[in-house]
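Q: no FASTA, just this:
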């Protein structure tokens, strides 16, 4: 069996201060961070112990994880396990990158977000180019606020052509955006329109809960991040038995890490095997 896992432990702190983010510049105590490290170590041990299954993992922390060495070490360890096909992480790319050389870079991927209100473009770009030079797979992206259009346009010019630059739609702001703004974002990211919808999902089939699950620091399994009811726990002996077809219970799904798994959207044809790290197939041709 191959299972994709979206892992989110108890880390909720970040070194950036983006105004729209509830975790901006939030700090955690040494005890809280030690708990997150312990949870992560237990999770990786569990992956290693389940050699009969193959795994792809995307870390989706509430905050910035790669400034902590235990997440760097986690990616090193995971990518070198024979039963891990991929280990990816969402990051603001503010950490040093020398650790990637200890990873199996054929399995490593980064989902790297540019925050122009918090970091200079040159700094973010230099990090992207270092990943590119080190031959690490990554997608780059930014939240689609019109005030950042100039920075976004310049970043697109400066990034290598084969690096996908995605735009996250600020859905509550879409009604107030001009046609020119929307056309600009689509010119930068041809897939931008996909991210502008609240997709009908109630009673629709979804891979979530069957071949994709969300796991928290205590090992609780959920279909996805957006349905709070647990379906089991990976640390229980019968954890595989809870996996199966389920219809979505939410009215809509509007976040990329959720709706990409809705069967009727067929977005696996758009992203292929790079669906976790948000790299479309067309960028690999």
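A: Perfect, thanks for sending it. What you see is a predicted model, and the numbers here were worked out from it, not measured in a lab.

Q: CA atoms for contacts and neighbours, from now on please.
A: Will do.

Q: all helices of the protein, in order?
A: Taking DSSP state H to define them, one finds helices in the chain at 30-49, 69-79, 121-133, 149-158, 179-188, 256-259, 268-271.

Q: can you list those helices in a markdown table and add distance to residue 165?
A: Output for the helices of the chain, formatted as a markdown table (distance: least, CA to CA, whole Å):
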| stretch | distance to residue 165 |
| --- | --- |
| helix 30-49 | 29 |
| helix 69-79 | 23 |
| helix 121-133 | 11 |
| helix 149-158 | 7 |
| helix 179-188 | 7 |
| helix 256-259 | 14 |
| helix 268-271 | 14 |
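
Q: looking at the ones you listed, which is closest to residue 236?
A: With CA to CA as the criterion, residue 236 lies closest to helix 30-49 of the helices of the chain, at 10.9 Å.

Q: got a list of what the closest residue to residue 129 other than its chain neighbours touches?
A: In this structure, residue 129 finds its nearest non-sequential neighbour in residue 159, 7.6 Å apart by CA to CA, 6 or more residues apart in numbering. Residue 159 sits next to 125, 128, 129 when contact means CA atoms under 8 Å, 6 or more residues apart in numbering.

Q: Check the spacing between residue 159 and residue 122 real quick.
A: 11 Å (CA to CA, to the nearest Å).

Q: Same check on residue 73?
A: Computed as CA to CA, the residue 73 to residue 122 distance reads 27 Å.

Q: Which of those two has more residues huddled nearby?
A: residue 73 (17 against 11; other CA atoms under 10 Å).

Q: Point me to the residue sitting closest to the centre of this protein.
A: residue 90 (4.4 Å; CA atoms, centre = their mean).

Q: Can you give me every residue that contacts it?
A: So, once contact is read as CA under 8 Å, 6+ apart, residue 90 ends up touching 58, 59, 60, 61, 110, 111, 112, 113.

Q: doesn't residue 86 make contact with residue 277?
A: No: between residue 277 and residue 86 there is no contact under CA atoms under 8 Å: 9.5 Å.

Q: next up, a second structure to put side by side with the first:
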């Protein structure tokens, strides 16, 4: 069968400290890092030996690619014939030379630019390096007002084929004019602007999409705590079936992209995990105005 797996191990440390980040914050101890490495290696062994056709998305609480075991695991898994896609969410702070060991037809990166955490030119240089290497990737920014001018600059500087996505900031309400400015950069921003009513609606999670933690506990997705079984003893298999969402709303892309009532599997055909649309959306990007010049006569 075709199975999509979202893996999130115990890793929670990050080299950034974004004030808007909803993820856990901690400095992992040596013991915690060892545990995360062991959990990831166990998952990789399972994936390597699976008889399913797998699509894998790594969504760590922290930043995975600064850890050698994540880089090595992604590169190794990318060469296996039964793995259709292996993707990871990253702030792109790591070096990129390890990508030479990966299969660019299988590996993909979901990259987020965090203004204030890394110099703009450094982030852009890494994006251009990905493009030069032929690595599939999307690039995005959290849609806060203070990020708008840099997002416009990023859209102007990125290769035209690279999709720039905008995430609605958690808990933020967008007035129409504000939303229009973000939609000018990302025509798919309206999908992120409002939480999606999901209660009782059919969703692929729990049937062809599952979430797995470092212990191998399987859930339908990261946002529904009910357990379906364990990955490593195979007990989850009997629980896979079509099912409706039990939550009132779904407000995260890695969740609502799987709702059957939304057209996003068609929009992102071939790039669901790495958030790359099948066709590059036309943008109405406004010209970049340096922050120092904003409001100048």
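A: That came in fine, so what should we check first? Since the structure is predicted, the reported quantities are computational estimates derived from the model, not experimental observations.

Q: TM-score for the pair, please.
A: Scored by TM-score structural alignment, normalised by the length of structure 1, the superposition of the two chains gives a TM-score of 0.95; 282 aligned residues with a CA RMSD of 1.5 Å.

Q: Tell me the residue in structure 2 aligned with the residue nearest to residue 129 of structure 1.
A: Alignment note (TM-score structural alignment): residue 159 of structure 1 maps to residue 158 of structure 2.

Q: so residue 53 of structure 2 sits right up against residue 82, yeah?
A: Yes: counting by CA under 8 Å, residue 53 of structure 2 sits close enough to residue 82 to count as a contact (5.0 Å).

Q: who's more crowded, the two?
A: Legend: neighbour count by other CA under 10 Å for residue 53 of structure 2 and residue 82, higher for residue 82 (18 against 15).

Q: which residues does the equivalent of that one over in structure 1 contact?
A: Aligned by TM-score structural alignment, residue 82 of structure 2 pairs with residue 83 of structure 1. Applying CA under 8 Å, 6+ apart, we find residue 83 of structure 1 in contact with 48, 51, 52, 53, 54, 55.

Q: mind checking how far the counterpart of residue 195 of structure 1 in structure 2 is from residue 29 of structure 2?
A: Using TM-score structural alignment, the partner of residue 195 of structure 1 in structure 2 is residue 192. For residue 192 of structure 2, the distance to residue 29 of structure 2 equals 35 Å [CA to CA].

Q: ok so, going back, tell me the residues that contact both of residue 277 and residue 86 of structure 1, please.
A: By CA under 8 Å, 6+ apart, residue 277 of structure 1 and residue 86 have these common neighbours: residue 109.

Q: Structure 1: strands as residue ranges?
A: For structure 1, applying DSSP state E gives strands covering 2-8, 54-59, 84-91, 108-114, 137-143, 165-168, 199-200, 205-206, 212-216, 220-222, 232-233, 246-247, 252-253.

Q: May I have the residues that are in contact with the residue mapped onto residue 239 of structure 2 from structure 1?
A: Counting by TM-score structural alignment, residue 239 of structure 2 corresponds to residue 242 in structure 1. Contact analysis of residue 242 of structure 1 by CA under 8 Å, 6+ apart lists 231, 232.

Q: ditto for the one 5 residues further on
A: For residue 247 of structure 1, the set of contacting residues under the criterion of CA under 8 Å, 6+ apart consists of 202, 203, 204, 205, 206.

Q: and those residues as a markdown table, adding neighbour count and distance to residue 105 of structure 1?
A: Listed next are those as a markdown table, based on neighbours: other CA atoms under 10 Å; distance: CA to CA, whole Å:
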| residue | neighbour count | distance to residue 105 of structure 1 |
| --- | --- | --- |
| 202 | 13 | 38 |
| 203 | 12 | 39 |
| 204 | 16 | 36 |
| 205 | 15 | 33 |
| 206 | 23 | 30 |
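
Q: Which members of the residues you listed are the farthest-apart pair?
A: Among those, 202 and 206 lie farthest apart (CA to CA), at 10.1 Å.

Q: Can you give me the stretch of structure 2 that stretch 131-138 of structure 1 aligns onto?
A: With TM-score structural alignment as the criterion, stretch 131-138 of structure 1 aligns to 130-137.

Q: quick one: buried residues of the matching stretch?
A: By 16 or more other CA atoms under 10 Å, the buried positions in stretch 130-137 of structure 2 come out as 130, 131, 135, 136, 137.

Q: ok, back up a step: include distance to residue 39 of structure 1 when you put the strands of structure 1 into JSON lines, please.
A: Output for the strands of structure 1, formatted as JSON lines (distance: least, CA to CA, whole Å):
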{"stretch": "strand 2-8", "distance to residue 39 of structure 1": "10"}
{"stretch": "strand 54-59", "distance to residue 39 of structure 1": "13"}
{"stretch": "strand 84-91", "distance to residue 39 of structure 1": "16"}
{"stretch": "strand 108-114", "distance to residue 39 of structure 1": "21"}
{"stretch": "strand 137-143", "distance to residue 39 of structure 1": "26"}
{"stretch": "strand 165-168", "distance to residue 39 of structure 1": "30"}
{"stretch": "strand 199-200", "distance to residue 39 of structure 1": "33"}
{"stretch": "strand 205-206", "distance to residue 39 of structure 1": "28"}
{"stretch": "strand 212-216", "distance to residue 39 of structure 1": "9"}
{"stretch": "strand 220-222", "distance to residue 39 of structure 1": "12"}
{"stretch": "strand 232-233", "distance to residue 39 of structure 1": "13"}
{"stretch": "strand 246-247", "distance to residue 39 of structure 1": "28"}
{"stretch": "strand 252-253", "distance to residue 39 of structure 1": "28"}
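
Q: quick one: which of these is nearest residue 20 of structure 1?
A: For those, distance to residue 20 of structure 1 was read as CA to CA. The smallest value, 10.2 Å, belongs to strand 137-143.

Q: could you give the angle of the closest one to strand 108-114?
A: 20 degrees (axes from the mean of the first three to the mean of the last three CA atoms, to 10 degrees).

Q: superposed on structure 2, where does strand 137-143 of structure 1 end up, distance-wise?
A: In the superposition against structure 2, strand 137-143 of structure 1 averages 0.2 Å from its aligned positions (mean CA distance after the TM-score superposition for structure 1).

Q: For that strand, name the packing helices and strands.
A: strand 108-114, helix 121-133, strand 165-168 (3 or more CA pairs under 8 Å, 6 or more residues apart in numbering; DSSP states H and E).

Q: if we go to 7 Å?
A: On a contact count with 3 or more CA pairs under 7 Å, 6 or more residues apart in numbering; DSSP states H and E, strand 137-143 of structure 1 meets strand 108-114, strand 165-168.

Q: No more questions from me, cheers.
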